[in-house]
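Student: Provided below are the primary sequence and the corresponding predicted coordinates.
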Amino acid sequence: MANRSGPQAGGFIIAVAILAGTIIGGLKGQPSIGLLAGLGLGVVVSVAIWLRDRAR
């Protein structure tokens, strides 16, 4: 059996991006748009992490 680490988790990144987007959007008067932008950014980064981990 190969000595391989476990898969990386992207859920934390999605959660942090949603919270950050909501806070930043709230400061600019658009919390809903901030939430959606944070969600989109979090999903993109998580998919990138998943693809990089899958290639290993």
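Tutor: Yes, it's here.

Student: okay, CA-based contacts and neighbour counts for the rest of this
Tutor: OK.

Student: what about the strands in this protein?
Tutor: Here the chain has no strands by DSSP state E.

Student: tell me the buried residues in stretch 38-53?
Tutor: 38-43, 46, 49 (16 or more other CA atoms under 10 Å).

Student: one more: stretch 12-26?
Tutor: Buried residues in stretch 12-26 (16+ other CA under 10 Å): 13-14, 17-25.

Student: now the helices for this structure?
Tutor: 11-27, 31-55 (DSSP state H).

Student: contacts for the last one, please.
Tutor: Contacts made with helix 31-55 from outside it, assessed by CA atoms under 8 Å, 6 or more residues apart in numbering, are listed as 7-11, 13-26.

Student: hold the first one in mind and look at this next one:
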Amino acid sequence: MSSPSQRSDSAGGFVLAVSLMIGTIIGLVAGQPSLGFLAGLVVGAAIAVMIWLKGRR
């Protein structure tokens, strides 16, 4: 088990959740909530992976 000092302080899950909400809201305005949700998922997942990769260094 890793010690608390080695734990990453970054939180990619927050970025993912916010991007899902923003994508859904934009999709609702455009009349395509499912497409907005999926776009938010893709963007949020990409940002979360970048944060995770940066934290591994």
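Tutor: Done, it's in. Nothing here was measured: the structure is a model prediction, and the numbers come from that model.

Student: distance-wise, check the counterpart of Thr22 of structure 1 in structure 2 relative to Ser10 of structure 2.
Tutor: The equivalent of Thr22 of structure 1 in structure 2 is Thr24 (alignment by TM-score structural alignment). Per CA to CA, to the nearest Å, Thr24 of structure 2 is found 24 Å from Ser10 of structure 2.

Student: next: Ala45 of structure 2.
Tutor: The value you get for Ala45 of structure 2 to Ser10 of structure 2, if CA to CA is used, is 14 Å.

Student: do the same with Arg56 of structure 2
Tutor: Taking CA to CA, one finds Arg56 of structure 2 at 10 Å from Ser10 of structure 2.

Student: more crowded one of these two?
Tutor: More crowded of Arg56 of structure 2 and Ser10, by other CA atoms under 10 Å: Ser10, with 12 against 9.

Student: and that one, what does it touch?
Tutor: 51-52, 55.

Student: at 10 Å what do you get?
Tutor: 48, 51-52, 54-55 (CA atoms under 10 Å, 6 or more residues apart in numbering).

Student: save those residues as CSV, and put in distance to Gln32 of structure 2 too.
Tutor: Shown next, in CSV, are the contacts of Ser10 of structure 2 (distance: CA to CA, whole Å):
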residue, distance to Gln32 of structure 2
Ala48, 24
Ile51, 29
Trp52, 30
Lys54, 33
Gly55, 34
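
Student: what residue in structure 2 is paired with Leu51 of structure 1?
Tutor: Leu51 of structure 1 maps onto Leu53 in structure 2, by TM-score structural alignment.
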